[in-house]
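*Asks:* below is the sequence, then the predicted model.
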Amino acid sequence: MSKSALILRHLAFEDLGGLGPVLEDEGYRLSHAEAGIDALPDALGTDLLVVLGGPIGVNDMEAYPCMKTERIWLAPRLAARRPTLGICLGAQLMAAALGARVAAMPRKEIGFSALTLTERGINSPLRHLRDGPVLHWHGEAFDIPDGADSLAGTAACATQAFAMGPTILGLQFHPEAGELPAFERWLIGHSVELAEARIDPASLRRDAIAHGPALRRAGQSMLRAWLRDLPA
C-alpha cells in the first residue's frame, strides 16, 4: 500500500531535487502545496510532510502572512511526532513552531562546505553526509528546540540540524540541491542575493560541478536511511 507525502514548497525551483526519486522508490504518493497560495490540508492527514526552503524568513510574518499560518499549522503535527522533514526555511519553521528562536546570522552562509557531525549526528542518517561538502544557502539560523538533539554544525553556523526521535528532522543545509544543470536555476533565481553578498556565481558553479553529483548520492542515502528508520 502506498503512503502519502505532502510537499510544501515556497519557491518553484527550490523543489525536492534529488530527494524526489527516493520518496517515489520508497512507495510514497506525492502531493504538493504552494505556500501562500494553496489552502493547507489537515496537517495530521499525511504520512509524511516535507517543508522546503525559500528566500523569505520565519519572522517576516507581517510581510508574508503565510509564515505565521505555517507555524501554527505545523505545531500539532510536531507535537504528535508525525514524520516531518524540514529543509532550510522548512527547518526554521519547524524550530519556531517548537518554540525555538530563529534569528539573522552575522553573515550569510552560501556555498559548499562540509558538516561537523555531533555524536548524535554520527549515529543518525546524517552519517551519509560526513565525507563531503553540502550546499548551504541561508542568512538566518535556528536554535535547537528544547528536547531535540543537535546533529551537525559548521564554522559559520553551529546549528545545522536537529532531530526529535526518529520522526522529526530539521536540516539547515540543502541535501536535495547543488547538482547541475538544475542548480543553474538557483544561480539565476537568486542572482540579486548573490550580487548583494558579493558571491561569484561562477565560483558556485565550479563547486557544483565538483561536489554536486556526490551530494546527490549522499543526500539520497541519508533520506533513504531516515525513511527506513520511521516507525511502521
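*Replies:* In hand now; what should we look at?

*Asks:* drop to CA atoms for contacts and neighbour counts, all remaining ones
*Replies:* Will do.

*Asks:* who does the helix ranked longest in the chain touch, helix- and strand-wise?
*Replies:* In the chain, assigned by DSSP state H, the helix with the most residues is helix 201-229. Contacts defined by 3 or more CA pairs under 8 Å, 6 or more residues apart in numbering; DSSP states H and E place helix 201-229 against helix 20-25, strand 102-113, helix 183-189.

*Asks:* for comparison:
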Amino acid sequence: MTDAAASFRRTALVLRHDSTIGLGNLGPTLEARGYDVVTVDAPATDVAAIDPLAADLVVVLGGEEGAYETDQYPYLADELRLLQARIEAEAPIFGVCLGAQLLAAALGARVYAGERKEVGWLEVAPTAAGAASPVRHFAGVPTVQWHGDTFDLPEGVERLAGSPQYENQAFRRDEWLLAVQFHPEVTAGIHEDWLTAWGDELPAYGLTTERLREERASYGAPAEAASAALLGEYLDGIAARARTAA
C-alpha cells in the first residue's frame, strides 16, 4: 500500500448476489488504492435501507438473476433505486456482468435474454473510445464470459467494447461510471467454483471443463494482469476527479 492510500481510506460497497460470484482479483486492487471493502449479500440484506451515497464507490457483481426479474427478486428493485440515486449524484459505480445490466437498466435501457449464452475464454474488441479507456487493457486478452442476458446501450454513455456475439460489452459515463459485461474478477478459485456449479452447461456450447481448465492455465495470468490494470486506471481516474472537485 502506498503512503497516500494509507493516509486516506475510502469505502467500497460491494453488492454480491451469489457467494460463488465474488470480488475475486478486484479486491487486492481496491485495497492497494486505499479502499476498505464492505461486501453486502443483496439477497439476504435490506438493500433499501442502505444509504446510496454513503460509500465512495459501489461495485455491483454478477449473478444468475435477470435485471428485469424484479418481481421474482425484489432486492433487484432496491438495487436499481440505489444505482439511480448514485447516477443522479454522479457518484462512482463499477458494474460487472449482472452489475453492468443493472446499470444499463438504471440508465433507462432495455435488458433482455440474448439468443444464446456467451460462455468461455473469449476476447472483446475495444471501440475507438474503448482504446482510450481502462478497457483497452483487455485488447487481445481473452477473458471469461458466462452470461445469457444482454442490454441495449443506454443514452448518454460511451460504448467501449464489443464481441462477435454481443456488441455491448462495456460502457462508461464520464470517468465515474464503468460497466463491463465480461468477468475481470475471475481467479483460479472462482473459475473452479463455476465449473463445479455450471459445468454441466458446457457441452451445449462445444466446451468441456477440461478445455476451460486448459484455457485458464494459458489465459488466467494475462487476464488477471489486465483486470488489475483496468480497475486501477478506473480508480485513479475517479481519484483525480475527486481532487479536481475539491
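*Replies:* Great, that's in hand. Since the structure is predicted, the reported quantities are computational estimates derived from the model, not experimental observations.

*Asks:* TM-score of the superposition?
*Replies:* Overlay of the two chains. TM-score (TM-score structural alignment, normalised by the length of structure 1): 0.95; 231 aligned residues with a CA RMSD of 1.4 Å.

*Asks:* distance of the most centrally placed residue in structure 1 relative to R206 of structure 1?
*Replies:* Nearest to the geometric centre of structure 1 sits I87, at 0.8 Å (CA atoms, centre = their mean). I87 of structure 1 sits at a distance of 23 Å from R206 of structure 1 (criterion: CA to CA, to the nearest Å).

*Asks:* ok, S31 of structure 1 next?
*Replies:* Between S31 of structure 1 and R206 of structure 1 the distance is 33 Å, computed by CA to CA.

*Asks:* would you list every one of the helices in structure 1?
*Replies:* Along structure 1, counting by DSSP H, helices occupy 20-25, 66-79, 89-97, 119-122, 183-189, 191-196, 201-229.

*Asks:* coming back round to it: residues in structure 2 aligned with the longest helix of structure 1?
*Replies:* Using TM-score structural alignment, helix 201-229 of structure 1 corresponds to residues 209-237 of structure 2.

*Asks:* mean offset of that stretch relative to structure 1 (after superposition)
*Replies:* After superposition onto structure 1, stretch 209-237 of structure 2 lies on average 0.9 Å away from the residues it aligns with, using mean CA distance after the TM-score superposition for structure 1.

*Asks:* just the buried positions in that stretch, please.
*Replies:* By neighbour count, and taking 16 or more other CA atoms under 10 Å as the criterion, the buried residues in stretch 209-237 of structure 2 are 209, 212-213, 215-216, 219-220, 222-224, 226-235, 237.

*Asks:* chain center to that stretch, what's the gap?
*Replies:* In terms of CA atoms, centre = their mean, to the nearest Å, the centre of stretch 209-237 of structure 2 is set 13 Å apart from its chain centre.

*Asks:* then stretch 93-101 of structure 1?
*Replies:* Relative to its parent chain, stretch 93-101 of structure 1 has a centroid offset of 14 Å by CA atoms, centre = their mean.

*Asks:* tally of neighbours for the aligned partner of Q165 of structure 2 in structure 1?
*Replies:* Taking TM-score structural alignment for the superposition, Q165 of structure 2 sits opposite A156 in structure 1. Neighbourhood size, A156 of structure 1 [other CA atoms under 10 Å]: 14.

*Asks:* OK, contacts around A156 of structure 1?
*Replies:* With contact taken as CA atoms under 8 Å, 6 or more residues apart in numbering, A156 of structure 1 is in contact with E109.
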